[in-house]
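Trainee: need a structure here:
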Amino acid sequence: MLAANILLSLAMFAVFALIAGGIYLWRKQDDSQKGLLMIAAAIVILANVLIWTV
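Mentor: This is a model prediction of the structure:
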């Protein structure tokens, strides 16, 4: 059970990092598609974490 908690915590850190990086890249005009893909990946990981916690 401890390993699952650690992995879920790492996944949430990854979500925050992906969202921050995605917003940063999205604001730059030349890398907006990569930023949106990073935000989409963060949403997918967040959905997985929510599923595993329920």
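Trainee: for the rest of this, base every contact and every neighbour count on C-alpha atoms.
Mentor: Will do.
Trainee: now for the longest helix along the chain, which elements pack on it?
Mentor: Counting residues, the longest helix in the chain under DSSP state H turns out to be helix 2-27. With contacts defined as 3 or more C-alpha pairs under 8 Å, 6 or more residues apart in numbering; DSSP states H and E, helix 2-27 has these neighbours: helix 32-53.
Trainee: one more to put side by side:
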Amino acid sequence: MNTIAAAAPAIAMLAAFACLIGGGVLIAKKRDVRKGTLMLVMAVVLIANVLIWTL
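Mentor: Here you go, the predicted model:
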């Protein structure tokens, strides 16, 4: 496995955590609930992808 393939799950998890935090803030402050919800869905999809990659 080359270095980019080894780093991809870690980068995806960082992106998932950023999306979880950002989406939560958007929903909590009622700034843009639709975009916040989409960010939470994207975080779930990223986490599912990482689980698939690592199994």
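Trainee: TM between them?
Mentor: Here the TM-score for the pair of chains, by TM-score structural alignment, normalised by the length of structure 1, is 0.90; 54 aligned residues with a C-alpha RMSD of 1.0 Å.
Trainee: what's the distance between the closest residue to Val15 of structure 1 other than its chain neighbours and Ala3 of structure 1?
Mentor: Leaving aside its sequence neighbours, Val15 of structure 1 sits nearest to Ala42 (C-alpha to C-alpha, 6 or more residues apart in numbering; 4.7 Å). The span separating Ala42 of structure 1 from Ala3 of structure 1 equals 21 Å under the rule C-alpha to C-alpha, to the nearest Å.
Trainee: next one: Met12 of structure 1
Mentor: Using C-alpha to C-alpha, Met12 of structure 1 is found at 14 Å from Ala3 of structure 1.
Trainee: compare the two (neighbour count), which wins?
Mentor: Between Met12 of structure 1 and Ala3, counted using other C-alpha atoms under 10 Å, Met12 has the larger neighbour count: 16 against 8.
Trainee: got the contact list for the closest residue to that one other than its chain neighbours?
Mentor: Nearest non-adjacent residue to Met12 of structure 1, counting by C-alpha to C-alpha, 6+ apart: Leu46, 7.1 Å away. Counting by C-alpha atoms under 8 Å, 6 or more residues apart in numbering, Leu46 of structure 1 touches 11-12, 15.
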